[in-house]
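In: Test case, fold it:
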Amino acid sequence: MDATLHARLAPLGFATPPAQVHLNLSAPDLVAAALRRAEGVLTDTGALMCDTGQFTGRSPKDRFLVQDALTTDAVWWGDINIPFAPEKFDRLHQKMVAYLDDKEVYVREAYAGAHPASQLKLRVVNELAWHNLFCHHLFLRPEATADTTWTPDFSIICAPGFHADPATDGTRQANFAVINFSKKLILIGGTGYAGEMKKGIFGVLNFLLPHQRHTLPMHCSANVGPDGDTAIFFGLSGTGKTTLSADPNRGLIGDDEHGWLPNEEGIFNFEGGCYAKVIDLSAEKEPDIWQAIRTGAIVENTRFVPGTTTVDYANTSVTENTRTAYPLSFIANAVEPSVGSVLKNIFFLTADAFGVLPPISRLDKSHAMYHFLSGYTAKVAGTEMGITEPQTTFSACFGAVFLPLHPTRYAELLGQKLDEHPDTAVWLINTGWSGGSYGVGQRMKLSYTRAMITAALTGALNEVSFQPHPVFGVDMPTAVPGVPTHLLDPRHTWTDPEAYDRTAAELATKFVVNFQKYAAFANDEILAGAPKAELVQA
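Out: Okay, here's the model as predicted:
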């Protein structure tokens, strides 16, 4: 065993294996180890409840990319992709290996990518047993008989107990996540937030896949209908992505990260599990997630109802970013393998708190690329401290923080995919407000939004007429089964149409101002999807 471990760990910088190494433990064994080490406790459903410590979410300002010959001219450097010197990475790596030398560690071998041609072989070294369980759930699990003595395509060393010294290690503070594309290694320390590992690999795939096999990486959920028609859902927090992609009549391909393959190969899930928010979770609102939180699952940063081991999902005393992690197989209608056929429908979800955007509209190629690059939604009062009125939020490609390349690279690739698949329909769905902005109008009923998505999925909108929105240029259907017609043109829902026009112009201006940072890099087709300039200036 020592020779086998040495062969596995030596390329990761371990001259000799750490004091005690556990290799590819089963989920029950990892739960037992976590309990033995007091890393968590069991809930009344059998799930393992763990805390992530000081950090209850990702720390974007402490995420770095090594700047070297491979990345200098390729990466979109700035506040999102912060450069890190190769020599500092090497020193940090050595210090982490030395820190783990006398520790009990957990090693896991897994895959990222359900399509064999675009798959990464992974090796993960964890200080915590429950983190290794998280990797068991979120990455794809090899067959029991598979030979995993491979040379990994990428590796992770994650040691929450190791804290960097900013003065000598080049980090901003004691926690860090550093990706080295040349050495194919991610270092994570000083944080117990497990999501840093999965998002680190997502960032790796966002760098590699556009160059390899012309594959578009996407921050989206995906499902497939009984006839094999695949749909994907993009959307920032609060837009309803998880809720709307969970459809009992359709199989779940995945809930967060996918790739769109070239030609007729379709899409595939990057992951083997789900990492879902559980704030205010109930069996009525999210029955699939509720049922998945059982023996083997993880819940993060939750608290019990006093005197019980029942999770109080309304408790936000630790964070509002409470989460659960479980294998995709815990979802009854999950598709295995998690791949889908050629895309038929793409949905961009936005919660427009200004009440301007139509509840459903169809996008041509230019508008699809423009709105993909914009990645718009709005926050409302109560969602974050200090927000008292609607605020726009733009995140390129609905996941700017995970994009190593310039966002226009992904938008152009989306446009190329739409050229290859002219029958793929792109829809903009506003799950936000109608009849006025937040505080005046009403939020769109979930039943109406579901009816609109169903109409798109079933082809019921193929025979209806459309009319262009006067400011944003997107095409609004004149009829949708099960939805009152007056809701389809948002201007008709306002008691003061002139107030609507002013608000629409103001929102369009916000789009244009946000887009200025991309304009010099965007091609003419993308620019053609912008709101009408003369109306923006009105």
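
In: all contacts plus neighbour counts: C-alpha atoms, from now on.
Out: Fine.

In: List the buried residues in stretch 170-181.
Out: Buried residues in stretch 170-181, counted by 16 or more other CA atoms under 10 Å: 170, 171, 174, 175, 176, 177, 178, 179, 180, 181.

In: now the end-to-end length of it.
Out: 18 Å (CA to CA, to the nearest Å).

In: ok, residues contacting it?
Out: 59, 61-66, 70-71, 84, 88-89, 163-166, 185-191, 196, 200, 204 (CA atoms under 8 Å, 6 or more residues apart in numbering).

In: Of the buried residues of stretch 170-181, which pair is most distant in space?
Out: Pairwise distances across the buried residues of stretch 170-181 peak at 22.2 Å for 174 and 181 (criterion: CA to CA).

In: Give me the packing partners of the helix ranked longest in the chain, helices and strands only.
Out: As assigned by DSSP state H, the longest helix anywhere in the chain is helix 497-519. For helix 497-519, the packing partners by 3 or more CA pairs under 8 Å, 6 or more residues apart in numbering; DSSP states H and E come out as helix 365-374, helix 533-536.

In: Can you mark which positions in the next helix or strand after it are buried?
Out: Scanning forward in sequence from helix 497-519 by DSSP states H and E, the next helix or strand is helix 524-527. Neighbour-count burial for helix 524-527 flags 526, 527 (criterion: 16+ other CA under 10 Å).

In: which residues touch helix 524-527?
Out: 365, 366, 367, 369, 370, 519.

In: before we move on, back to that, please work out which of the helices and strands packed on helix 497-519 is packed deepest.
Out: helix 365-374 (a mean of 24; mean count of other CA atoms under 10 Å).

In: which residues touch the helix or strand that that one is followed by?
Out: Going down the chain from helix 365-374, the next helix or strand is strand 376-379, by DSSP H and E. Residues from elsewhere that reach strand 376-379, judged by CA under 8 Å, 6+ apart: 236, 239, 350-354, 387, 390-395, 398.

In: another one to check against the first:
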Amino acid sequence: MDTNHSMKLQLDGAVHRNLTAPRLVEKALERGEGILTSTGAFRAVTGKFTGRSPKDKYLIEEPNIRNQIDWGEINRPMDPGTFEHLFQQVKDYLREREVFIFDGYAGADSRYRLPIRVINEYAWHNLFARQLFVRPTKEELKEHQPRFTVISAPGVQANPKEDGTRSETFIAVSLEQRVILIGGTEYAGEMKKSVFSVMNYLLPEQNVLPMHCSANMDSHGNTALFFGLSGTGKTTLSADPERSLIGDDEHGWSDDGIFNIEGGCYAKCIGLSKEKEPQIWEAIRFGSVLENVVVDDDGHAHYDDSSLTENTRAAYPIEHIPSARIPGVGGHPDVIIFLTADAFGVLPPIAKLTPEQAMYHFLSGYTSKLAGTERGITQPEATFSTCFGAPFLPRPASVYAEMLGEKIDRHRVRVYLVNTGWSGGPYGEGERMKLAYTRSMVRSALDGSLEEATYTPDPVFGIHVPDRCPGVPSEVLLPRNTWADPKAYDIKARELARRFRENFERFPDVSDIIRQAGPTK
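Out: Just a heads-up that it's a prediction; the model follows:
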């Protein structure tokens, strides 16, 4: 079978192509890959890997792409010979096994979409791919020619001594051969994020900005973007019953507007409740996939139980959200919101940014890695993730930042920084910002009512804090007022400001006007 170009994968076992969701669920149950919950969702457990393995992800160091990649801790190079060796192992392993194939797209806008093929060892992984990527119509499927192939074979493990890998796990991306190999991990999120990394490489060549953000739209066609790392609220805040959901995690911004890169949602569901997140709650039904959610003998999911991992997940097609916009395209955004989960508890819950501050905070990408999203993370850790998506950016950060700055300027976009992290003290002392308050602040930013407030520059960070916001106590807006010991707040705020400045030293070529938009103390 030709996967793409000259790559050949000999499959002598049973090959299931483009099965429907019911047939994939049936096969997964038949093969003992998981169980059905009381709502009809399929639950799988992913073993010891319950989050991404970023230190086991590699880009093949190939001649035509070598000078375009920002090599380092995120984009780890792999020798082409090692890739060929691993690829041969995968081919040998899958040759006589039952496999599942999905043909679809990355990209809801037909002008920029990437035809992909996903080949899986597990039926439930193929169900995940079917629900997360863009599903073709019957007519499109007849003409489908994959330009990138994802091959996920969790049963294949690398040998670090022979292969030079860090562990038995590997996520190896060949941009020249247009193949992604995944082995040694059952965590399904590796497939979606690997394709996103590929799109982050390809789209700038078409003058399209790829973005790690969610997006929604009001009834008048006004579009909003929500940038942020996992756990900061992208999915929760974009699933608004009063707005149409375009997508919850990955988008492109072209000269014509924005489009969803995916066809489904991948929500964190630890602590999920029908009262707080009704749309996500109702979306988890037949055809959805639950990862590592504890389920009792009666099939009821226990979303408060983190005994398997904090990073419990729900994957479902975007059609499961009643207000979803299909196809997932929209106009140029009016508002951009940068979401940060501040573990220091010192950033204001909402602040307006100047264009220069927007560029500073986009490049900084400050947030906290939340428990379980990556191997080894057990409690929030302050981190700076360039462009709010550093793990998925093959090119230098300046490529994406310059594109965003130009688009913000051209379309006169209002930009806000929203802290969904801690208030009243740092992690362990303060409390997580109430979701109801965050929703009120976001709603006021989107409908323009927050523009009526009086803004005061934060004395440490310089960002502009409103004096009032409908539905939010005024004292919450000023984080220093929420601390029992204001002097302790001052110490923490200065510490975070210092971290901002030290991190920004990574960008020596940035203009002074952007550099000076950072913390003032």
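
In: Please state their TM-score.
Out: The TM-score (TM-score structural alignment, normalised by the length of the second structure) is 0.93; 520 aligned residues with a CA RMSD of 2.4 Å.

In: quick one on the thing from earlier: tell me the buried residues within the contacts of strand 376-379 of the first structure.
Out: Buried by 16+ other CA under 10 Å: 236, 239, 350-354, 390, 392-395, 398, out of those.

In: which residues does residue 148 of the second structure contact?
Out: Residue 148 of the second structure makes contact with 4, 114, 115, 116, 117, 178, 179, 180, according to CA under 8 Å, 6+ apart.

In: Map it across to the first structure for me.
Out: Aligning on TM-score structural alignment places residue 148 of the second structure opposite residue 154 in the first structure.

In: Spatially nearest residue to that match, not counting backbone neighbours?
Out: residue 184 (4.7 Å; CA to CA, 6 or more residues apart in numbering).

In: my guess is that neighbour contacts residue 151, does it?
Out: No: if you go by CA atoms under 8 Å, residue 184 of the first structure and residue 151 don't touch, sitting 10.9 Å apart.

In: Find residues that contact each of the two.
Out: Counting by CA under 8 Å, 6+ apart, nothing touches both residue 184 of the first structure and residue 151.

In: Which residue in the first structure aligns with residue 293 of the second structure?
Out: Using TM-score structural alignment, residue 293 of the second structure sits opposite residue 302 in the first structure.

In: likewise residue 31 of the second structure?
Out: Per TM-score structural alignment, the equivalent position to residue 31 of the second structure in the first structure is residue 37.

In: Next, count neighbours for its match.
Out: Neighbour count for residue 37 of the first structure, taken as other CA atoms under 10 Å: 12.

In: got it, and the one 5 residues further on?
Out: Neighbour count for residue 42 of the first structure, taken as other CA under 10 Å: 20.

In: check contacts around it.
Out: By CA under 8 Å, 6+ apart, residue 42 of the first structure lies in contact with 48, 49, 309.

In: Among the contacts of stretch 170-181 of the first structure, which ones are in helices?
Out: 88, 89, 166, 196, 200, 204.

In: for those, which one is nearest residue 314 of the first structure?
Out: Comparing those against residue 314 of the first structure with CA to CA places residue 196 closest, at 24.4 Å.

In: What is the aligned counterpart of the closest one in the second structure?
Out: In the second structure, residue 196 of the first structure lines up with residue 190, judged by TM-score structural alignment.

In: I figured its match hits residue 52, correct?
Out: Yes: if you go by CA under 8 Å, residue 190 of the second structure and residue 52 touch, sitting 6.1 Å apart.

In: Using CSV, please lay out the contacts of helix 524-527 of the first structure together with distance to residue 214 of the first structure.
Out: Below are those laid out as CSV (distance: CA to CA, whole Å):
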residue, distance to residue 214 of the first structure
365, 18
366, 20
367, 22
369, 17
370, 20
519, 24
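
In: For stretch 347-364 of the second structure, give the aligned segment of the first structure as residue numbers.
Out: Under TM-score structural alignment, the match for stretch 347-364 of the second structure is residues 357-374.

In: can you map out the strands along the stretch 101-250 of the second structure?
Out: 114-120, 148-153, 170-174, 179-183, 209-211, 213-217, 223-227, 244-247 (DSSP state E, counting those that start in this stretch).

In: next one: the last one to chain centre, how far?
Out: To tie it back to what came earlier, the one meant is strand 244-247 of the second structure. Distance, stretch centre to chain centre, for strand 244-247 of the second structure: 15 Å (CA atoms, centre = their mean, to the nearest Å).

In: Look up the average distance of that strand to its aligned counterpart in the first structure.
Out: Following superposition, strand 244-247 of the second structure is found to deviate from the first structure by 0.9 Å on average (mean CA distance after the TM-score superposition for the first structure).

In: for the first one, same thing?
Out: After superposition onto the first structure, the average distance of strand 114-120 of the second structure to its aligned residues comes to 0.8 Å, using mean CA distance after the TM-score superposition for the first structure.

In: In the first structure, what stretch matches that strand?
Out: By TM-score structural alignment, strand 114-120 of the second structure lines up with residues 120-126 in the first structure.

In: Report the buried residues of that stretch.
Out: So, applying 16+ other CA under 10 Å, buried residues of stretch 120-126 of the first structure: 120, 121, 122, 123, 124, 125, 126.

In: List of residues touching it?
Out: Under CA under 8 Å, 6+ apart, the answer for stretch 120-126 of the first structure is 105-113, 132, 135, 150-159.

In: Mark which of these are part of helices, please.
Out: Among the contacts of stretch 120-126 of the first structure, the members falling in helices (DSSP H) are 132, 135.

In: For the second structure, just list every one of the helices.
Out: 21-30, 80-94, 123-132, 138-143, 160-163, 189-202, 234-238, 278-283, 355-364, 397-411, 435-447, 479-482, 486-504, 512-515.

In: which of the ones you listed sits most buried?
Out: helix 123-132 (a mean of 27).
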